[in-house]
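# when you get a sec, could you give me coordinates for this:
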Amino acid sequence: MTANDWTTEAKGAGQIADVNGISLYFETHGAGRPLILLHGGLGSGEMFGPVIPALAEHHQVIAVDLQGHGRTADIDRPLELGLMADDIAALIDHLQLTKPDLVGYSLGGGVAVYTAAKYPHKIGKLVATSVNLRPDAIYAEMRVQQGQVTGAAAEFMKDTPMYQLYQRVAPRPEDFPRLLDKIGEMMGKDFDYTEEVRGLQVPTMIVAGDADMAPPSHHVEIFKLLDGGLRDGGWMGEGRPKGGHALAILPGLTHYNIFSSPLLAAVVLAFLDEPATT
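So this is what the prediction gives:
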């Protein structure tokens, strides 16, 4: 992966929303039914640069930089999915959006799940990409790597796209070690999002690469919480999951390139533009 993979030629209109004590940066692209796009850890909305044009053909894409990421400066609070979900709900109110769809990847996927779980009346459909329910769902060697994420690692990350993007766009580039400390602290905590997923009340698609950070079987497990993968779908789709949920395992993709893949854009659009079922 090169740094260019984490930038976008599709320049949108950048704005700031002052919500919950944070100055949340977001860019808008295109027009149509609103779609809020949430990036992964250590990234920004620019991660989606290669797929934004396709998404923006029929949707107003609102690419947000989450707390402490990209052009959104950090504030004095921990990085927590629930708090960032509150930010997204406040942004929806700030922009006076009516049930926008939520598309999140990795960290942003977790934020999207929490937002939809806590504020179902504010959300249309949800796409959660490359998320996991528990720490033990991901491969053991990746857990070891996550445990090494601290501010002390900043010096060793200077050649990475994460560092280079942050230095280019962050309001305070010197805060990168602080972001690493907060990400590391968040990843070091035990968690289980089973009940949040099981209780989702909006049509949800679970997406992952076939060589993602967790095995495909884990994403099938998540799908089962949503009434999926339990029976034959039927000739007329009558056996499909109640609530309009779906699962997509995308071939040839990993945790590190799925967010910029045309395949992701294709399945997201197919799901979002399909009439909702009950």
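# contacts, neighbours, all on C-alpha from now
Noted.
# got the contact list for stretch 54-67?
For stretch 54-67, the surrounding residues in contact (CA atoms under 8 Å, 6 or more residues apart in numbering) are 22, 24-39, 44-46, 52, 71-75, 79, 84, 265, 269.
# run the chain-centre distance for that stretch.
Its chain's C-alpha centre and that of stretch 54-67 lie 12 Å apart, by CA atoms, centre = their mean, to the nearest Å.
# what's the answer for stretch 182-193, then?
When C-alpha coordinates are averaged (CA atoms, centre = their mean), stretch 182-193 and its chain have centres 16 Å apart.
# pull out the buried positions in that stretch.
Neighbour counts using 16 or more other CA atoms under 10 Å place Lys182, Ile183, Gly184, Glu185, Met186, Met187 of stretch 182-193 among the buried residues.
# distance of the first one relative to Pro120?
From Lys182 over to Pro120 the distance is 28 Å, taken as CA to CA, to the nearest Å.
# where exactly do the helices run in the stretch 101-250 of the chain?
All helices of the stretch 101-250 of the chain, identified by DSSP state H, counting those that start in this stretch, fall at 107-118, 140-146, 161-169, 176-188, 194-198, 216-225.
# second input sequence below; structure requested for side-by-side comparison:
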Amino acid sequence: MKTLHALIAFLFLLIALPVFAQNFEKDMDTTMYGRNKAVGKYAELRGIKMYYEVYGKGEPLLIIHGNGGSINNFVYQIPYFAKKYQVILADSRAQGKTVDHADSLSYEMITDDLNALLEHLKLKNVNVIGWSDGGIEGLLLAINHPDKVKKLAVTGANLRPDTSAVDPFVQKAVLATNIKGADSLRRMKNPTPEMKNQLKLMHLLSYEPHIKTSDLKKIKCPTLVIGGDHDVITTRHTLEIFENIPDAYLWILPNSGHATPLVYKDMFNQVVADFLAKPFRKISGYGRFM
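Model prediction:
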């Protein structure tokens, strides 16, 4: 049991280390976001009770967290965007307050959950911001439910789980942790539901997604593709995503890792807000000189 806990803790630190190095955990631990009894609700959909919160008024904006994350990950984005938008956030399946006891988990399942939430809220379409796994789900939402996405901004998203997309050190560490964790779980007589859930999330991180570049060409909404120049997702892969979406902008942040919405929160909020507010501009021909 101690071994499995250690492995889970290692993976968590591996993913969240840039966050903790900057001491952002204090703001996440003390914020009302993700635990706000005044606005928090559950939607019964697709066999789960999805926890969600809504802030502000205006054009709807869905913000999606990453693997093992929660609503509180966007402590810096919620108050900023709620001034102009109706901000919708949910704890994804098997994460945060949204419990899921099923053995399997996929990005497609989470994406369909989010689509069902939008239908539950009677929203025809929304703008979307997705971070990490949330970026993957944002891409899938735009691919599989194109009518639901008006504009899309993704940071730290990937199409594949291998080293053509993920930094080799990170990919190797995550995969090894998943294998060791699964082995430890098999040796246990009575693993807790929490342990099973953590391994399910690790498995998702290790072996998915599998999105074809040809699928990206189906995305019709204007898209802002974001990454850090030292992200866990390689810059060449972020470029690949950008190049295969018909109407896309690319933003690579210098001196940045994976936690762009936290480490560069002010710049991130401003650039994404400008992208959402302004009409998409096709740039070609002589326009490239401007």
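# nearest to Thr98 of the first structure, of the helices of the stretch 101-250 of the first structure?
Each of the helices of the stretch 101-250 of the first structure has some distance to Thr98 of the first structure by CA to CA; the shortest is helix 107-118, at 13.7 Å.
# average gap between that closest one and the second structure?
Helix 107-118 of the first structure differs from its equivalent in the second structure by a mean of 0.9 Å after superposition (mean CA distance after the TM-score superposition for the first structure).
# and the angle for that helix with helix 176-188?
For helix 107-118 of the first structure against helix 176-188, the angle by axes from the mean of the first three to the mean of the last three CA atoms, to 10 degrees is 60 degrees.
# what's the matching range in the second structure for helix 107-118 of the first structure?
Helix 107-118 of the first structure corresponds to residues 133-144 of the second structure when matched by TM-score structural alignment.
# so who does the residue nearest the centre of the first structure touch?
The residue lying closest to the centre of the first structure (CA atoms, centre = their mean) is Gly104, at 2.2 Å. Applying CA under 8 Å, 6+ apart to Gly104 of the first structure gives the contacts Leu37, Leu38, His39, Gly40, Gly110, Val111, Ala112, Val127, Ala128, Thr129.
# how about the residues you listed, which pair is most distant?
Once CA to CA is applied, the contacts of Gly104 of the first structure give Gly40 and Val127 as the farthest pair, at 13.6 Å.
# between these two, what contacts are shared?
Going by CA under 8 Å, 6+ apart, residues that sit against Gly40 of the first structure and also against Val127 are Gly104, Gly109.
# which residue in the second structure aligns with Ser23 of the first structure?
Superposed on the second structure with TM-score structural alignment, Ser23 of the first structure falls opposite Lys49.
# what about that match, is that helix, strand or coil?
Following DSSP: H, G, I helix; E, B strand; the rest coil, Lys49 of the second structure is assigned to strand.
# that one and Gln95 touch, don't they?
No: contact criterion CA atoms under 8 Å: Lys49 of the second structure and Gln95 do not qualify, at 11.5 Å.
# between these two, who's got more neighbours?
Comparing Lys49 of the second structure with Gln95 by other CA atoms under 10 Å, the one with more neighbours is Gln95, at 22 against 16.
# hmm, the more buried one is touching Gly66, no?
No: using CA under 8 Å, Gln95 of the second structure is not in contact with Gly66, being 9.5 Å away.
# figure out how far stretch 99-113 of the first structure is from the centre of its chain.
4 Å.
# what about that stretch, start to end distance?
15 Å.
# buried sites along stretch 235-245 of the second structure?
By 16+ other CA under 10 Å, the buried positions in stretch 235-245 of the second structure come out as Thr235, His237, Thr238, Leu239, Ile241, Phe242, Glu243, Asn244, Ile245.
# the last one -> the first structure?
Aligned against the first structure by TM-score structural alignment, Ile245 of the second structure finds its counterpart in Leu226.
# and the first one, by the same measure?
Under the alignment (TM-score structural alignment), Thr235 of the second structure maps onto Pro216 of the first structure.
# that match contacts Ala248, correct?
No: counting by CA under 8 Å, Ala248 is not a contact partner of Pro216 of the first structure; they are 9.8 Å apart.
# so what sits against both of the two?
Here Pro216 of the first structure and Ala248 share the contacting residues Ala208, scored by CA under 8 Å, 6+ apart.
# still on that earlier bit, contacting residues for the spatially closest residue to the match of Thr235 of the second structure that is not a sequence neighbour?
Nearest residue to Pro216 of the first structure, sequence neighbours excluded (CA to CA, 6 or more residues apart in numbering): Asp210, at 6.1 Å. By CA under 8 Å, 6+ apart, Asp210 of the first structure lies in contact with Pro216, Ile249, Leu250, Pro251, Gly252, Leu253, Thr254.
# how does it look with 6 Å?
Contacts for Asp210 of the first structure (CA atoms under 6 Å, 6 or more residues apart in numbering) come out as Ile249, Leu250, Pro251, Leu253.
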